[in-house]
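In: this one's structure only:
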């Protein structure tokens, strides 16, 4: 028997409307360590988005490495497998990998290719052992696949590069970028699964871990960044054949299984936006016996800092709700609840914030966001205003192009824009040793 704990989307170092959340993350990691010990888990799987940004603060990195050291001291036989998500720098995740392996921690941030064009699958296969040290399963640890890593004419053909100088991530030259990306992802999965079949022995289970968006999965209201710029936003569950006993997924913050219990998002352990307050946050305990999945069980994560979402409603109603809020003045300030207030107005109120703050006076609460909702008047220019954060760069580009040229951009123009933007994002994911680490 093998017991796994599946978690994902820690987002260490997240700035929550300009406020740090180190106290919450520290409390979660302490709880997770106790949970691993209580359940005598054999392995911990962390399915990406370990950090919130590719260049995390020193304090965020300290949280991760202190946890890994503490876990090894308390559970010397525990296997830990980490993969990079779309928020992470693959290079940074792998930088301390040789040291972390001494702590039975495997950090995978990138895929790489052999000289003949095949996937270097061996480095992505991690043995998972039981308390006696016997290998009971193999983890297919697949970090987030950036288009630049898996697209290109060579990958789309599924064979070795056509010429000695052609790299596996050469620019696509035979079809839309999204088709090339899907072909590259499919090829990576097939080669990794084939390598796992060859490596496993009878009685050993296969466990896949991936940071991706599966067709049919439910996204959160506001907080998940699109995982692929302009390309296919989701992948098919058919990439994981039935012989994969369990698929530990990351990226979507809402805990859920997709189609069948073995395909599971653990969800984020903490709400990462006020829109995520209303559903439970958890880690998943997974039990394998032989090659089969026998049980999955959600373990609710205690919420170290409460989050209140007031409104939307008229000002009088909102003020009454604020005054009725319970608080605990004995709490340390870093544990005071977060607060979002949404007010529906018939006309602008210049001193709105001051009136809200009066209702909160002497309460141990932290007001993070005050949203004003004014009525839309037909013909008012305000009705045409756009929130750039919700619009996104691609849609903004489309609107600008159409405004300038009188027609929407063609697929070739959008493909060029998508590749350019992805290049910009990937450029920020270079070798971290070449950049200053900002505190």
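Out: Ah, there it is. Fair warning: this is a prediction, and the values are worked out from it, not measured in the lab.
In: CA only for contacts and neighbour counts going forward, please
Out: Noted.
In: Looks to me like residue 80 is in a strand.
Out: Yes - looking at residue 80 with DSSP: H, G, I helix; E, B strand; the rest coil, it is inside a strand.
In: I'd assumed residue 47 was in contact with it.
Out: No - between residue 80 and residue 47 there is no contact under C-alpha atoms under 8 Å: 10.9 Å.
In: The two: which is more packed in?
Out: Summary of the neighbour comparison: residue 80 and residue 47, criterion other C-alpha atoms under 10 Å, with residue 47 having more neighbours (32 against 24).
In: where's the more buried one relative to residue 415, distance?
Out: Look at residue 47 and residue 415: by C-alpha to C-alpha, to the nearest Å, they are 29 Å apart.
In: cool, residue 293 as well?
Out: Relative to residue 415, and taking C-alpha to C-alpha, residue 293 is found at 41 Å.
In: now do residue 146
Out: For residue 146 relative to residue 415 (C-alpha to C-alpha), the value is 15 Å.
In: Looking at those two, which one has more neighbours?
Out: residue 146 (21 against 18).
In: contacting residues for residue 42?
Out: 2-4, 77-79, 128-131 (C-alpha atoms under 8 Å, 6 or more residues apart in numbering).
In: out of those, who's nearest residue 307?
Out: residue 4 (29.6 Å; C-alpha to C-alpha).
In: In contact with the closest one, which residues are there?
Out: 41-45, 285-287.
In: Go again with 10 Å.
Out: When contacts are counted by C-alpha atoms under 10 Å, 6 or more residues apart in numbering, residue 4 touches 36, 39-45, 78-80, 128, 284-288, 296.
In: Check residue 421 too.
Out: So residue 421 contacts 229-230, 393-394, 415, 427 (C-alpha under 10 Å, 6+ apart).
In: let's bring in a second one:
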């Protein structure tokens, strides 16, 4: 029996305003081909299917079209749990309809842990796998608030609530297995942050429990789980060094911080002739559908790298971080000239030299984040020594640009 573990698709995610539907579609096509090639029996999707709780029409179309294609493939079962980005009610709404296609969805807790336990059967109707499909556990699901609690109390109760829920659910799964066959594997799914997990700056991973330190210790999971399929962290990794406790990671780089990171899905295989409950786990690398690159340095280093990529006819999306000593006030113009005639696109530019100068002008020791956008623009004008006669026209142009961007956001919604 072969099981494919993936998570954190974030369908609908944009990158600095750039829509990425073509990437998602390419990933789904690759995933279907991989399922067919590997003869996968069960697909596990461990949360954060969508990037927002109100996905757009195109995101939904990609999702449902993919499920339909998987249902027509060699894969017999799909198990989906909600992540912290997902709307539990949205995911669960078509649950009964999807179950007819052997797509099992757990959006939220029902109050009865047995609803999270799925007994999956082979084509002959014999039970072959038990899945504890535990969705993202929200604070209100597992902790009762009390007046006068300290942050440490809240964090402790959250961790205890998560531990107790996994313990109860897996215990019920063991009881079901005993009634069926002791050789049936038990898999648990979850969407949470295990303490010590690796993240990358700018990867979009945010704290699950606001105001708490609830990074869950790896030791809370019952030891007799045969495989733990987790979502939330975007870096593919083992949990506590265990080959059978894993984050599959996100299939696409969510931001430039993940550029160059090897993305993968986990293929989990149970072979009864070797061991019915000790799986072999293999990572399958995901192709890069849209190259991203983060270029950082002085002007010469940036220009040289752009020149190399242009010569390679690369279609990479770029993030440029200028950190040279020279005060360059026409950085955008230089960059656009540098990519003329190439397939390169610059999605973000950060001029740290200008930003440093702006911060030097803030007398009260504040930070850039504390300034309004208008205040930042005023400081930019000052830092760039713009002549007074040009400032009025630049200010009006800036305001017109803001209005235009706001109108585009409204239309996109």
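Out: Looks like it came in fine. Because the structure is predicted, anything quoted here is derived from the model rather than measured.
In: Can you pull the TM-score for these?
Out: Both chains were compared after superposition, and using TM-score structural alignment, normalised by the length of structure 2 their TM-score is 0.82; 359 aligned residues with a C-alpha RMSD of 2.3 Å.
In: which one in structure 2 is aligned with residue 322 of structure 1?
Out: In structure 2, the residue matched to residue 322 of structure 1 (TM-score structural alignment) is residue 306.
In: Looking at neighbours, which among the contacts of residue 421 of structure 1 is most surrounded?
Out: Going by other C-alpha under 10 Å, residue 229 tops those with 21 neighbours.
In: mind checking the SS state of that one?
Out: coil.
In: Going by length in residues, pull out the top helix of structure 2.
Out: helix 151-180 (DSSP state H).
In: I'd like the distance from that helix to the chain centre, please.
Out: 25 Å (C-alpha atoms, centre = their mean, to the nearest Å).
In: would you list every one of the helices in the stretch 251-400 of structure 2?
Out: Counting by DSSP state H, counting those that start in this stretch, the segments of the stretch 251-400 of structure 2 that form helices are 299-311, 331-338, 352-361, 373-383, 388-412.
In: distance between the longest one and the chain's centre?
Out: To tie it back to what came earlier, the one meant is helix 388-412 of structure 2. Distance, centroid of helix 388-412 of structure 2 to centroid of chain: 32 Å (C-alpha atoms, centre = their mean).
In: same deal with stretch 369-387 of structure 1?
Out: Centre-to-centre, stretch 369-387 of structure 1 and its host chain are 32 Å apart (C-alpha atoms, centre = their mean).
In: same check, this time on stretch 143-157 of structure 1
Out: For stretch 143-157 of structure 1, the distance to the chain centre is 20 Å (C-alpha atoms, centre = their mean).
In: do the same with stretch 13-30 of structure 2
Out: Worked out by C-alpha atoms, centre = their mean, stretch 13-30 of structure 2 lies 13 Å from the chain centre.
In: among the contacts of residue 4 of structure 1, which ones are buried?
Out: Buried subset of the contacts of residue 4 of structure 1 (neighbour count, 16 or more other C-alpha atoms under 10 Å): 36, 41-45, 78-80, 128, 284-288, 296.
In: doesn't residue 267 make contact with residue 6 of structure 2?
Out: Yes - Residue 6 of structure 2 lies in contact with residue 267 (C-alpha atoms under 10 Å); the separation is 9.2 Å.
In: Could you check which residue of structure 1 pairs with residue 236 of structure 2?
Out: Under TM-score structural alignment, residue 236 of structure 2 pairs with residue 255 in structure 1.
In: How about that match, nearest residue that isn't a chain neighbour?
Out: residue 267 (4.0 Å; C-alpha to C-alpha, 6 or more residues apart in numbering).
In: What's the match for that neighbour in structure 2?
Out: Using TM-score structural alignment, residue 267 of structure 1 pairs with residue 249 in structure 2.
In: Its match sits in which helix or strand?
Out: Under DSSP states H and E, no helix or strand contains residue 249 of structure 2.
In: thought it was touching residue 235?
Out: Yes - between residue 249 of structure 2 and residue 235 there is a contact at 4.8 Å, judged by C-alpha under 10 Å.
In: So the two - more neighbours on which side?
Out: Neighbour count, other C-alpha under 10 Å: between residue 249 of structure 2 and residue 235, residue 249 has more, with 26 against 23.
In: count of neighbours near the equivalent of residue 373 of structure 1 over in structure 2?
Out: In structure 2, the residue matched to residue 373 of structure 1 (TM-score structural alignment) is residue 352. Neighbour count of residue 352 of structure 2, defined by other C-alpha under 10 Å: 16.
In: swap in residue 150 of structure 1?
Out: 27.
In: biggest strand in structure 2, by residue count?
Out: Assignment by DSSP state E gives strand 275-285 as the longest strand of structure 2.
In: Run through who's touching that strand.
Out: 1-5, 34, 128-129, 182-187, 224-227, 236, 243-244, 246, 248, 251, 262-272, 274.
In: returning to what we had before: wait, the match of residue 236 of structure 2 touches residue 270, no?
Out: No - using C-alpha under 10 Å, residue 255 of structure 1 is not in contact with residue 270, being 11.1 Å away.
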